[in-house]
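Colleague: sequence unavailable; structure follows:
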């Protein structure tokens, strides 16, 4: 029997849905149908509503397998008597908002984020938010067991253009935030380049910015094309960022923005063609989020820089709470802090996942970019720029990420053992272990001895030990890597392949 649990990827379901990647298709129609039935069983249990009475929204990104998967979902939903709102091409965040605004009981987004074109997957939402890891496990258990509600007549599929309403909301947000003399066209005089990477984000240029008066000349790859022929739609991808940076400069634009395939992540580019990404994006988002939240706490993932912590705490007067990698991890931690009475307006990962409390802690790339555009317009009116907002952010001179595969099936104990051994080694060597380690181990070194830090941790999902190194001095990363190599050479690395570290030092 097919092992459905292999399709679990954190809080998503992901698999191979099309030919072209060299791997067999495991998101077949039968598999999708069983997952759809399992989701209905989950809904009956957790939403306390019969499947025959459910209202379900279904959307998808631009992947070539989207229509097939959508049809399989709708077959099962309608066969069990549910009413389906077919939203067609949509962003992932819009499918959460659809549960509130259509309204509906739940929704499904068909997407595999930035993964290659031949992969696809499913994300699930209720009005309470995105389903979490245990929920996905439960759905897949139902699917594997063949669980399903009773078949009922009366199911239906209705085409709903919810993205029009979602875009309208963003336009109204900009109009209110900028509050220009020409209220209907607050972006008159602004030139903004949008790179959608042929994903679902092209609407942002044509349905949000252009109607508000922005000049979107130079925008690129707005048309949906599920094979992503130009570059991977991913703000973390070097080729993608180089492309939007060049397009922004070529167009003489005030700002460039880029989205991943399903628009739950965004990045930006300033007028000089410099990336506003990773730590710079976190810094700008933090400055925006802390307006009206003096002394508030910003939750980030574990690989944010020391300079960012200084910027948040000393320049902005906030508190920095460094947590685990994984966008759902930082969001859940921010929600936990707020429930405990801590003023925490923002959870953000360096990958570009950003969730603001004012927006239901939904990771929404279009919402974040909209907040940035509003701030850019406000600063422009005062004769300032986005760059001036983060002028005090101290950025590292060097950074590097290496990945060490763990070569045994039972990989987690091996990885945890290496991290524990490194902690003992660091203590014996007198190294400065970070007091806020919440995953792996982060160790800092002074100015004359590497001038930076490294973090060794377990991957969220995979049998890999990622290593991040950062230094404030040219050549510092090499010094830090040498220190770590000395550790690995005396550790038990039977199942750990650290040859990439050796190759980096020998290069």
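Modeller: Yes, it's here. On a predicted model such as this, the values are computed, not experimentally measured, just so you know.
Colleague: contacts and neighbour counts: CA atoms only from here.
Modeller: Will do.
Colleague: contacting residues around the residue nearest to residue 397 when sequence neighbours are not counted?
Modeller: Closest residue to residue 397 apart from its sequence neighbours, by Cα to Cα, 6 or more residues apart in numbering: residue 472 at 4.9 Å. For residue 472, the contact set (Cα atoms under 8 Å, 6 or more residues apart in numbering) comprises 395, 396, 397, 398, 451, 452.
Colleague: against residue 444, how distant is residue 472?
Modeller: Residue 472 sits 11 Å away from residue 444, taking Cα to Cα, to the nearest Å as the criterion.
Colleague: anything in contact with each of those two?
Modeller: Residues touching both residue 472 and residue 444 (Cα under 8 Å, 6+ apart) are 451, 452.
Colleague: residue furthest from the geometric center of the chain?
Modeller: Taking Cα atoms, centre = their mean, the residue of the chain most remote from its mean C-alpha position is residue 153, at 38.8 Å.
Colleague: before we go on, here's another structure to hold up against the first:
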């Protein structure tokens, strides 16, 4: 069974548990079988790399998907339990296309799939459209000789590669709270941070797809509370909070205050530009204006994309960008095949903080120039009509574009309203030079959205 709603702009996500699943093992098999034709795997690749996160449905869904691929005569390299960025690593390291079973930050009843081409390159949006059509159509004939599945543990190589990309020698000893949220960071943290001279305070590091402590979505403030409290309790230098599949990392300073992902983007961009002057940095439409300002001041070039890893990865490859960042705490690195990795971003922050001799709250001030609202979500019956209402209310007050949803920009503020790629929500982001101005704009637009 497959419902068409599981096919999103960048990946697949849908309910697999409960009385009304949106896809099941038969659907996963169909998707695996169809993917062979969409990516032309019988001719373009010797195998497909497959990983899965800790979700309850992961073993059965990934096994069914693999059977669909194997039935078409394509081999499977199964890396088992993995973070999404570990799957990107496997694709890059082995130069093979990959499929990752994860629903990222969605609740426990969900599962999903993220895909990449060989070298962790993104698949095109139109390939997801074709996959939906083929998976919902007639089942292809199986190959005369099925593929072969073999297991391969790439976690040690993944950790070694990440640690080779950041110079952590000579930094001061830090106390670090790490909240894995019962997600896949609990699998990767020991291999990466566990090898460093840190005092590591782990929270919820046992992978558990029921998420018994809090939801694996660090964009929601209530899911950061435990890490914020732990920073203060332990007198830690910072906290790192990962989402369910550990491809995103949120940062909390020594006071328990959240460091905006745009600030982290600006910090890492500045460090990468110091290493390679004149390089290109990618950011999405919702990233703070601080990022392009700082990149240009440091002599770099800026490319702005739509929100979503497919679009950012494509821009990274097209422009040979050294680094990219999104407001949602996705961070992309050329040295990581242009893919996103929360763990590598965390290592960069540790290196910058460990060399600074200052607390993180002071280190971040020079990279924070605007007051952000954070992302505010609303369920609305008609997203296009709601956005049209906002656009009409702001007529004549600023420049308008529709690169990603609706953006209205004034001289020192901007408002963006866009439909979610993964959930039935309308997302609002506001930024202004002055916090009071930001608050006024935020409340005005929220009133229009929720009218």
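Modeller: Yep, it's here. These figures come from a predicted structure and were not determined experimentally.
Colleague: can you tell me which of the contacts of residue 472 of the first structure are in strands?
Modeller: 398, 452 (DSSP state E).
Colleague: what sits closest to the aligned residue in the first structure for residue 182 of the second structure if chain neighbours are left out?
Modeller: Mapped onto the first structure by TM-score structural alignment, residue 182 of the second structure lines up with residue 198. Using Cα to Cα, 6+ apart and skipping the chain neighbours, the partner closest in space to residue 198 of the first structure is residue 224 (4.4 Å).
Colleague: residue range for stretch 205-212 of the second structure in the first structure?
Modeller: By TM-score structural alignment, stretch 205-212 of the second structure lines up with residues 222-229 in the first structure.
Colleague: contacts for that stretch?
Modeller: 62-64, 117-118, 194-203, 205.
Colleague: roughly how far does the match of residue 182 of the second structure sit from residue 229 of the first structure?
Modeller: Between residue 198 of the first structure and residue 229 of the first structure the computed distance is 8 Å (Cα to Cα).
Colleague: comparing these two, which residue is more hemmed in?
Modeller: residue 198 (27 against 12; other Cα atoms under 10 Å).
Colleague: right, and that one touches residue 261 too?
Modeller: Yes - using Cα atoms under 8 Å, residue 198 of the first structure makes contact with residue 261 at a distance of 7.5 Å.
Colleague: helix/strand/coil for residue 291 of the first structure?
Modeller: Here residue 291 of the first structure is coil, with the state taken from DSSP: H, G, I helix; E, B strand; the rest coil.
Colleague: distance check, it against residue 334 of the first structure.
Modeller: When residue 291 of the first structure is compared with residue 334 of the first structure (using Cα to Cα), they lie 17 Å apart.
Colleague: over to residue 486 of the first structure?
Modeller: According to Cα to Cα, residue 486 of the first structure and residue 334 of the first structure sit 37 Å apart.
Colleague: please apply the same query to residue 423 of the first structure.
Modeller: In terms of Cα to Cα, residue 423 of the first structure sits 27 Å off from residue 334 of the first structure.
Colleague: so for those two, which residue has more residues nearby?
Modeller: Neighbour comparison, residue 423 of the first structure and residue 334: the larger count goes to residue 334, with 29 against 18 (by other Cα under 10 Å).
Colleague: those helices in the stretch 351-451 of the second structure, which residues are they?
Modeller: Ranges of helices within the stretch 351-451 of the second structure are 360-363, 383-393, 435-449, based on DSSP state H, counting those that start in this stretch.
Colleague: among those, which comes closest to residue 425 of the second structure?
Modeller: helix 383-393 (8.1 Å; Cα to Cα).
Colleague: now that closest one: buried residues?
Modeller: Residues of helix 383-393 of the second structure classed as buried: 383, 386, 387, 390, 391 (neighbour count, 16 or more other Cα atoms under 10 Å).
Colleague: do a quick rundown of the helices in the stretch 101-250 of the second structure.
Modeller: Remark: helices assigned in the stretch 101-250 of the second structure by DSSP H, counting those that start in this stretch are 125-135, 155-164, 185-192, 225-234.
Colleague: JSON lines please, covering the ones you listed and showing distance to residue 28 of the second structure and mean neighbour count.
Modeller: Formatted as JSON lines, the helices of the stretch 101-250 of the second structure follow (distance: least, Cα to Cα, whole Å; neighbours: other Cα atoms under 10 Å):
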{"stretch": "helix 125-135", "distance to residue 28 of the second structure": "9", "mean neighbour count": "17"}
{"stretch": "helix 155-164", "distance to residue 28 of the second structure": "25", "mean neighbour count": "16"}
{"stretch": "helix 185-192", "distance to residue 28 of the second structure": "25", "mean neighbour count": "22"}
{"stretch": "helix 225-234", "distance to residue 28 of the second structure": "36", "mean neighbour count": "18"}
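Colleague: closest to residue 253 of the second structure out of these?
Modeller: Nearest of the helices of the stretch 101-250 of the second structure (Cα to Cα): helix 225-234, 7.9 Å.
Colleague: how big's the offset between that closest one and the first structure?
Modeller: Overlaying the first structure shows helix 225-234 of the second structure at a mean distance of 2.0 Å from the equivalent residues (mean Cα distance after the TM-score superposition for the first structure).
Colleague: elements contacting that helix?
Modeller: strand 175-179, strand 238-242 (3 or more Cα pairs under 8 Å, 6 or more residues apart in numbering; DSSP states H and E).
Colleague: what's the most buried one of these?
Modeller: Among those, strand 238-242 has the highest mean neighbour count (mean count of other Cα atoms under 10 Å), at a mean of 29.
Colleague: mind giving me the packing neighbours of that strand?
Modeller: So strand 238-242 of the second structure, by 3+ Cα pairs under 8 Å, 6+ apart, packs with strand 175-179, helix 225-234, strand 249-252.
Colleague: in the first structure, which residue range corresponds to the second one?
Modeller: So that's helix 225-234 of the second structure. Per TM-score structural alignment, the counterpart of helix 225-234 of the second structure in the first structure is residues 242-251.
Colleague: would you mind giving the helices and strands packed on strand 238-242 of the second structure as TSV with distance to residue 154 of the second structure added?
Modeller: Shown next, in TSV, are those (distance: least, Cα to Cα, whole Å):
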stretch	distance to residue 154 of the second structure
strand 175-179	22
helix 225-234	29
strand 249-252	21
